[in-house]
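*Asks:* the following comprises the amino acid sequence and a computationally predicted model.
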Amino acid sequence: MNRVLIVSDSHGLTEELMEIKLRHACTYMFHCGDSELEFDAKELEGFTSVGGNCDFDSRYPEEFVTDIGDLSFFIAHGHLHNVKMNSMTISYRAAELDAKIICFGHTHIAGAEKINDQLFINPGSIRLPRGRTEKTYAVMQWDNVNDIEVLFYTLDGKLVEDMTYHTDLADK
């Protein structure tokens, strides 16, 4: 089973990032920006990280694309794509790069949603959540593109069951 840990908007938290990494031990880990840490901070070791509007280390890329199995991921913070307004700009950018999974932050609002043939995942914030009281991050897992599951966890590792999201990204 493929598993990806997705975190965003940790805004200076360090011990918490280390705990989350150890708790899930995923092969792939994305930080969608606003860590407020140096690019090479030990807490970010193992994460593919992008820069957010509160990250001032110029070594962070603005966006990142990678393939895991049959899926292509686009990782961005979202502030440069106006995600607080709508998902259109980030959707177009991901499509330009042939990415089907879009991982982003910036809004601090956790959620997963399939729109057309793209899956949008915002893990929320482990420091300053909006829309819900839980401080959250996400784990996406799948064996094949016909059965993708996105699980949301609280900062202390409890599953937020009512946020679990299942989808199928297989071409129809």
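*Replies:* Alright, I've got the coordinates. Numbers count the residues shown, from 1 in each chain.

*Asks:* make it CA atoms for all contacts and neighbour counts henceforth
*Replies:* Noted.

*Asks:* now do the helices in this protein.
*Replies:* Assigned by DSSP state H, the helices in the chain fall at 15-24, 88-96.

*Asks:* buried set for the last one?
*Replies:* Counting neighbours by 16 or more other C-alpha atoms under 10 Å, one finds that the buried residues in helix 88-96 are 90, 91, 94, 95.

*Asks:* so what's the third one up against?
*Replies:* The one in question is residue 94. When contacts are counted by C-alpha atoms under 8 Å, 6 or more residues apart in numbering, residue 94 touches 74, 100, 102.

*Asks:* among those residues, which ones are in strands?
*Replies:* Residues of the contacts of residue 94 located in strands (DSSP state E): 74, 102.

*Asks:* neighbour-wise, which one of the contacts of residue 94 leads?
*Replies:* residue 102 (25 neighbours; other C-alpha atoms under 10 Å).

*Asks:* hold the first one in mind and look at this next one:
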Amino acid sequence: MRIIVVSDTHGNYPLAVRAIDRAGLADHVIHLGDVVDDAVLMEHALGSPVIKVAGNCDLTSTAPKELCMSFARRNILITHGHRHNVKSGLSQLQLEARSAQSHVVLYGHTHVASIDERDGILFVNPGCFAEACSAKSFAILTITGNDIAAEIVPVE
């Protein structure tokens, strides 16, 4: 299973759509918030659904603030991250992930791409697409059997 993960598009959804098109086939696309309305526009451009959660800039959005989903028998916690203070570290998010029995946590908010493993849980931040971000990127999560891998893909 191949999942493309984006976050913090902040209105720059055309670049996200171009990057996803270039990345090739994916089973799912996930948008981690800021600006979640971009995810709706991406759905129209891509012609397929985008799984989405609201971020701290999505105050009027009806999108969920967090999702726990299972893909290929792997539990994935999907969140923007601001509610778990990720700019101050991953400790709070790690507790939530453990409580939710997650194998993977997808989060954004910091605008800094990263892949970390803590206590057997994979934490993936795809980075951002905002014009103000100097390093634009997204992530690809691959689940094959019992293996889970993530990579950060730079854009531009």
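*Replies:* That came through, no problem. What you see is a predicted model; the values in this text were computed from it and never measured.

*Asks:* export the contacts of residue 94 of structure 1 as a markdown table, with columns for distance to residue 148 of structure 1.
*Replies:* Shown next, in a markdown table, are the contacts of residue 94 of structure 1 (distance: C-alpha to C-alpha, whole Å):
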| residue | distance to residue 148 of structure 1 |
| --- | --- |
| 74 | 16 |
| 100 | 12 |
| 102 | 14 |
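
*Asks:* closest one of the contacts of residue 94 of structure 1 to residue 29 of structure 1?
*Replies:* For the contacts of residue 94 of structure 1, the closest approach to residue 29 of structure 1 (C-alpha to C-alpha) belongs to residue 74, at 12.8 Å.

*Asks:* without its sequence neighbours, what residue ends up closest to the equivalent of residue 111 of structure 1 over in structure 2?
*Replies:* In structure 2, the residue matched to residue 111 of structure 1 (TM-score structural alignment) is residue 114. Excluding the flanking residues, the one nearest residue 114 of structure 2 by C-alpha to C-alpha, 6 or more residues apart in numbering is residue 125, at 5.1 Å.

*Asks:* what's the counterpart of that neighbour in structure 1?
*Replies:* By TM-score structural alignment, residue 125 of structure 2 lines up with residue 122.

*Asks:* which residues sit in contact with that match?
*Replies:* Residue 122 of structure 1 neighbours (C-alpha under 8 Å, 6+ apart): 8, 103, 104, 105, 108, 109, 110, 111, 112, 138.

*Asks:* could the residues you listed be laid out in a markdown table, adding neighbour count and distance to residue 152 of structure 1?
*Replies:* A markdown table is the format used below for these (neighbours: other C-alpha atoms under 10 Å; distance: C-alpha to C-alpha, whole Å):
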| residue | neighbour count | distance to residue 152 of structure 1 |
| --- | --- | --- |
| 8 | 32 | 12 |
| 103 | 26 | 13 |
| 104 | 33 | 14 |
| 105 | 28 | 14 |
| 108 | 24 | 13 |
| 109 | 20 | 12 |
| 110 | 24 | 8 |
| 111 | 19 | 8 |
| 112 | 24 | 9 |
| 138 | 28 | 4 |
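
*Asks:* now the two most distant members of the residues you listed.
*Replies:* Spatially, the most separated pair among the contacts of residue 122 of structure 1 is 8 and 112, at 13.8 Å (C-alpha to C-alpha).

*Asks:* counterpart of residue 62 of structure 1 in structure 2?
*Replies:* Checking TM-score structural alignment: residue 62 of structure 1 goes with residue 65.

*Asks:* no further questions, thank you.
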